[in-house]
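[1] test case, fold it:
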Amino acid sequence: MLDLGVSLLPPSGLLNQESRLATAQPIIPAADGTGTIITPNGDEFNIHGGTPSGINLFHSLEQFGLNSGQIANFLANPQIKNILTRVVGGDSSVINGLIQVTGGNSNLYLMNPAGMIFGTDASLNVPGSFTATTATGIGFGGDNWFNAFGDNDYHNLIGAPNSFAFDLAQPGSIINAGELAVAAGKDLSLTAGSVIHTGQLSAPGGNITVAAVPGEQVIRISQEGHLLSLEVEPPRDINGQVLPISALDLPSLLNGTAGNVETRLVVQPDGTVQLAGSGFRVENGDVVAQDVTAGTALLSAANNLTLVESQFQTTGNLSLLAQDTVLIRDSEENPFLAQAGGYLYLQGNQAIDILALNHPQTPFQSGGEMVLVSDGNISGDAHFSSGGNFLMLNLAGEPGNFVSLYDPIISVDGDVVLGNYVGAALKVEATGSISGGDIQITEPDTLGFIPPTDPHFDILTTSRALVLQAGKTQLDNQANVPPIQVTPGGTFFPAIIPNLPPGSIQVGSIRTWSFDDNEHGGPVILQAVGDITASNIFTLWQGTPTGSGNGGDITVDAGGNITINTDVLSFTDNGYGGNITMNAGGDILVDDIQSIGTVRGGDISLTSGGIIETTQGDPVTPGNIFSCSGTRNKCNGGTGEAIHWQSEGYANF
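    Here you go, the predicted structure:
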């Protein structure tokens, strides 16, 4: 898994120089002995010279900025693998033109701790990978660093970069409103204290990394394009000097020259920053991201990850991570989409907040596993379709709590693991097993985005319904995501998954209660090719003395055994009890079975390929089977419906 534990370095001292915003201007070399030469040619600025070291070429610039129509052309040769450029003047870089590399297939690294803004006209023509960062150093292993300030031992900076150091207490920000793309199979990376991406990022077949990093941290890279960890390291200024820069915070950055660049960000009168048209605040440490197309993609926020009307498509794995909250929204005009050919992984340490129901398109789709992880509530108002296991977990790898106010549908080609659920009518269908905690259904799904072709459309949209189906051979709501070959080695998150028989259901208490007049207890449908186990099943209506409502129907259909540890109850204070049907290829083991209404009870039908035993609550005293008029646990001698049972073994009740 990705280890995103955070620890702070000792303070690096007070910073003694204010950062200034750079106007988009011709590129100026730094007079520090690095040897960078700038040769203007109209609107094109050729960048050459520099200091070579092995396969690397280093540049040092006083300022770096581009107006629309201008070109920064980094000259390379076939022997240069990496071009690494630092901007040392303390000005943020406003880039609204083209950055390109010619003469070789070099990767390009651009480092400016003061911050960077890519405008709507910003673009790339880089044959290799591209990295933009507000780090204060790029590491090559050991104590060998390409420092943003001060001297460098260039002859020791050989091989490929493998880490980034962020020594400032609040690292600078990167804002991208442009269309940044690299060639097929190459990587694209934006790392800063905050990253606001409202444009487009594209790395077909390659890796995209967008990461907001806490101050005084080091990012280690273990695999190309993937952040492994944030680590504590001592300050690594080789001269022991205070860094001569303080990065602007987001409001200051936007109120300066960035105000001339369209960023979809608005500074409010109170100094806070909002994403235009959404009302969502953007703070230091946040990542805001719009469109991403890649082979694999990783978005990681030190604070919140805010995804509004975003479109993410990867042929491989997609990871969306936040130390605080992952927040996802769509709109009537623009859907949200997270589509991964491999696994899809969401982790918000404090919360996951999803409301993406304005379009009938399934917003979360994966060819492999889909995993949502949080120690807070996982709020999932969306449809989910996974080509592998579907897991909702806490940070310890145990089943996580799930809430949904409107419209959850989960379709899985594999197993499902959930914790407790509270919310609207729920449907979970899986080719494998389903494991969950307590389930409470509070509302029908009234938003209307369940496909009308779904066989449970009517009950989900009109009642407090629960539908769990395990061991299906054909899913009703499967998304068309072509799976890729996922690296073997099991799940990437250490989940604690129950060991259930194939195609089985195991849940806690089930409640589909209604307390509203003239409504009803919701139907419960549990279907599995294997075993079905639940603590109890209650579907009932309890309203005002002048109101009425019916108990819901209960259907439990298992190819194996049915085990209900206590009661199965369909009850109403004023109306009809629901029908209860239980069919098992094996045994039926339950305590009481009751369908009771003040008017009359419903049909009760039990069919077992083994025994029928109603002693789960008390191994000595048989339980009761009621279908009658009366009150809970008591018949008043009124009308009930038929009670049918058939078993291949004995029946005891």
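
[2] only C-alpha atoms from now on, for both contacts and neighbour counts.
    Fine.

[3] pull the number of nearby residues for the closest residue to residue 206 other than its chain neighbours.
    Distances taken as Cα to Cα, 6 or more residues apart in numbering place residue 185 nearest to residue 206, at 4.2 Å, with adjacent residues excluded. When neighbours are defined as other Cα atoms under 10 Å, residue 185 has 14 of them.

[4] for residue 185, helix, strand, or coil?
    Per DSSP: H, G, I helix; E, B strand; the rest coil, the local secondary structure of residue 185 is coil.

[5] need the helices for the chain, in chain order.
    Under the criterion DSSP state H, helices of the chain are mapped to 250-255, 457-462.

[6] what's the closest of those to residue 632?
    helix 457-462 (25.0 Å; Cα to Cα).

[7] show me what counts as buried in that closest one.
    459, 460, 461, 462 (16 or more other Cα atoms under 10 Å).

[8] what about that helix, distance to the chain center?
    Helix 457-462 has its C-alpha centroid displaced from the chain centroid by 28 Å (Cα atoms, centre = their mean, to the nearest Å).

[9] second input sequence below; structure requested for side-by-side comparison:
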Amino acid sequence: MGLTLLSALPGWSQTITIDGTTPTTQLNGGATCTGNCTITGGTAAGGNLFHSFTRFGVDPGATVTFTDPGVQNIITRVTGNTLSVIDGLLAVNGGNANLFLLNPNGITFGDGARLQLGGSFFASTASGIAFDEGEFSLTDSSATTSLLAVNVPIGLQVGANAGNIMVNGTGNNLFVNPNFSIVDSLITPDLQLNQGTLALVGGAVTLDGAVLSAPGNRIEVGSVSNGQVGLVPLGTGFGLSYGGVDTFSNISLENAALIDVSADRAGTISLRGQTVTLNGGSALTAGTLGNSPGGSVQVNADRLLVSGTSTFVPSFIPPSAAELVVMPSGVFAGVQTGAGGTGGQIDLNVGQLSLDGGAQIAAGTFSSGNAGALNVAANSITVRGGRPAGPSGIFATVGAAADGGPIGAATGNGGTLNIATDVLLLQEGGQISAGTFGFGDAGNLNITGNRNINSTLIEVTGSFGEPGTGGPSSIRAASERPWAGAGGNLTINTERLLVNDGGQIVTGTLSASDAGDLVVRATQIELRGGDAFGQSGLLSNAIDFQASGLDGSSGNIMVETNDLRLDDGATISVSNTPSGGNPNLTSGQGPAGNITIAARNILMTNGSSLSADTLNGDRANIQVAATNLTLLNSRISTNATGTATGGNITLDTGALTLLDTSTVAANSAANFGGRVIIHTDVLVQSPDSTITATSALGPEFSGVVNINTPEPVPETVPVQTESPSETKQIIAACEQLTDNEFVATGQGGLPNDPTQVLRSQSTWTDIRPLTAESLTELTPQSENPTPTSDSVAALSQAQGLTRNDQGQLVLVGSSTGPTTASAIAHQTSLCHRAG
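    Below you'll find the predicted structure:
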């Protein structure tokens, strides 16, 4: 910007100086020209015309015109060591030749820079332009003899120290209507082409308030540090390819800069750099204004950083409405009002994407044409914050009329929103949404891993503003107005999903049309907490607006995961009951959907819930299949508050634990209660936890509770805290054979209940020291002893002590002689009869 200002001062006028390496002339004669200049002559070869200058610039208000003798390309190089400042008009007369301006030192376009030509325009700080048979070099100005063999240029050779390109302007004067459409009637382009390609290729490229416009055509911006940028001939103009580039530099759009290709048939925008930055209301726009199909917006970069807004107050809008005249920084492709063509497609392929301070990426339709797809592929995406007029976010939209009403609302359908990323963070009210505010149906929203689904993370947390002026961080697919079309499906595939502090993932309807389904597949899911906008969770709602009798049904929620945790009031809910405290929202008349969850482990704590609530219809069922399902002060419930029958709950688990006032309930207010069917191997239930299927009409309208376990349903048994009484430790011996006695087993212990089996008991062992004599008497036993008779030694309880022949004390029983097996059987039978 400084150079542009300086160039307008006396003594800083731009001059054009011919270097003499080509037979270039200027109409006024001589090698130097200032002010208005007409360039003629040059070297013609293979459909190209070459010019070479030591210095090249255009003064403010001046015009420099190249004469086209009927060639395809006019290629101009600057071989000196000064940058080019263009602050006037560059023109080509006599034909539709493409104009190339090459200066490796740098090129700056001032506020007064303009273009007037019938072909493409390339401004580049490349060090040469390549052909199949040679190169037009800017570093070796004597190498011109080979030009006689060249024809179509194939590439721009950019050096490691390529100069920068800057385009200055006064801002885009865009603003957003309340219906989310962009008003662009006040745009004043700085550099504009009506045919072909407008391209800026060099080192760092900066647009400071500048507006680049190529209605229905192509704009390419490439920031390269080293390598060859390929030139790909198209029907009109060129595309750029970057297969031969080693490293990239940065592209920056600042202070309401704009790149726009909107037209009856929208054109194409392509940006390639290391870091691409859009801030202060800067934007890329490709609007379809007619009945032809739209073009596309493509950004390829290591980082795409989009932040902030611009505020523009045109003279015809009163100051009191100034808060509506806001332009978010972002990327936009839409079918504008009155157009019937399909919308342009947005393709972003970046390493890191950041949206902050109200910045947006949006593809939509505001007419009868269908919106184009919006595809984002990134290693990481962060969407943070918002503004009173709207949140930061990524949106696929079917728009309403300009006044927000149904008359004139879009009838086209929304495009699909596809996001592939390894890390997705939505914070402080950031949103991703595929919604319809018009008569058309919303598109589907798909989020999945970019490279490896096993290493992905999606986190949705927090909110911005207050209810009525802000909103929660959310991923949303919904029908958003009473007259709107159906909502789309929302599908998420990730390794970890975290939804915290009021964040929400939602499908829903605020209309007579149905909401889409919500499908989540993740290895680990954690839902926690809430805020003023509602509880964190997975939601599908069918809500009415101002009691209009809307009967759209909510979608189904399907979850597949290894581990699911809900904490601090988090919820998974299908409902037609509003939340968040908006007084204009009332319960919808349509049925709620169903919840289906398949998991290995589910843990619900501290007021969390799985709920299916409905006024009407026969749905709102919950089905859970899990290895372990644990509820701690939480609930699983279906609740019919209108005439609907209570929904059913089916739990198929290995272990079901209900503790601390947890509830499983299938209830109804004005009809029969639902059914609770539980299949479980283990049921642990505290006395204050309940399983019910009731009706407010009375017991005769109660539902059914059916609990199936391998064993009878266990009763609550108090844990024994006192030692067993001594009386229970006394076992009566067989009265037919001996007297009563008291036996204390010591360390071996007894079971608490004498009738139980003793699982383990220590045996008596003779631990007296062995004498040498006793050792000598030990002899090996035969491995296969031969039985001699059916007699066995009698076994009886010890009755006393005696000393044997060796003087040792031994225990003796009441019987010391051999006893036959029949005698033992007789003894046993006596004990049984005595018992």
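
[10] quantify their similarity with the TM-score.
    Here the TM-score for the pair of chains, by TM-score structural alignment, normalised by the length of structure 1, is 0.67; 506 aligned residues with a Cα RMSD of 4.2 Å.

[11] thinking again about what came up before, might you report the residue contacts of the residue nearest to residue 206 of structure 1?
    If a contact means Cα atoms under 8 Å, 6 or more residues apart in numbering, then residue 185 of structure 1 has 203, 204, 205, 206, 207, 295 as its contacts.

[12] count of neighbours near the aligned residue in structure 1 for residue 529 of structure 2?
    Using TM-score structural alignment, the partner of residue 529 of structure 2 in structure 1 is residue 514. By other Cα under 10 Å, 26 other residues sit near residue 514 of structure 1.

[13] residue 514 of structure 1 contacts residue 550, correct?
    No: counting by Cα atoms under 8 Å, residue 514 of structure 1 stays clear of residue 550, with 9.2 Å between them.

[14] shared neighbours of those two, which are they?
    With Cα under 8 Å, 6+ apart as the test, residue 514 of structure 1 and residue 550 both reach 520, 521, 540, 541.

[15] the third one -> structure 2?
    Going back to what we said before, that points to residue 540 of structure 1. So residue 540 of structure 1 corresponds to residue 567, using TM-score structural alignment.

[16] longest strand in structure 1, please.
    strand 194-212 (DSSP state E).

[17] picking that back up, could I get the helices of structure 1 as a markdown table with distance to residue 90 of structure 1?
    Output for these, formatted as a markdown table (distance: least, Cα to Cα, whole Å):
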| stretch | distance to residue 90 of structure 1 |
| --- | --- |
| helix 250-255 | 13 |
| helix 457-462 | 58 |
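
[18] which position in structure 2 aligns with residue 62 of structure 1?
    Residue 62 of structure 1 maps onto residue 54 in structure 2, by TM-score structural alignment.

[19] for its match, what are its contacts?
    16, 17, 18, 19, 78, 79, 80, 81.

[20] surely residue 685 of structure 2 and residue 655 touch.
    No: if you go by Cα under 8 Å, residue 685 of structure 2 and residue 655 don't touch, sitting 10.9 Å apart.

[21] neighbour count winner among the two?
    Just comparing residue 685 of structure 2 and residue 655: by other Cα under 10 Å the higher neighbour count belongs to residue 685, 21 against 17.

[22] the more buried one and residue 464 of structure 2, how far apart?
    As judged by Cα to Cα, to the nearest Å, residue 685 of structure 2 and residue 464 of structure 2 stand 41 Å apart.

[23] cool, residue 684 of structure 2 as well?
    For residue 684 of structure 2, the distance to residue 464 of structure 2 - Cα to Cα - is 42 Å.

[24] who has more neighbours out of the two?
    Neighbour tally, residue 684 of structure 2 and residue 464, criterion other Cα under 10 Å: the higher count belongs to residue 464, 21 against 16.

[25] surely the more buried one meets residue 386?
    Yes: taking contacts as Cα under 8 Å, residue 464 of structure 2 lies within contact range of residue 386: 6.7 Å.

[26] can you give me the buried ones in the helix ranked longest in structure 2?
    Determined from DSSP H, the single longest helix within structure 2 is helix 821-834. Within helix 821-834 of structure 2, the residues that qualify as buried are residue 824, counting by 16+ other Cα under 10 Å.

[27] do stretch 29-43 of structure 1 as well
    For stretch 29-43 of structure 1, by 16+ other Cα under 10 Å, it's 29, 30, 34, 35, 36, 37, 38.

[28] report the two of the residues you listed separated the most.
    34 and 38 (12.5 Å).

[29] ok now stretch 319-338 of structure 1, how far from the chain's centre?
    That offset, for stretch 319-338 of structure 1, works out to 7 Å (Cα atoms, centre = their mean).
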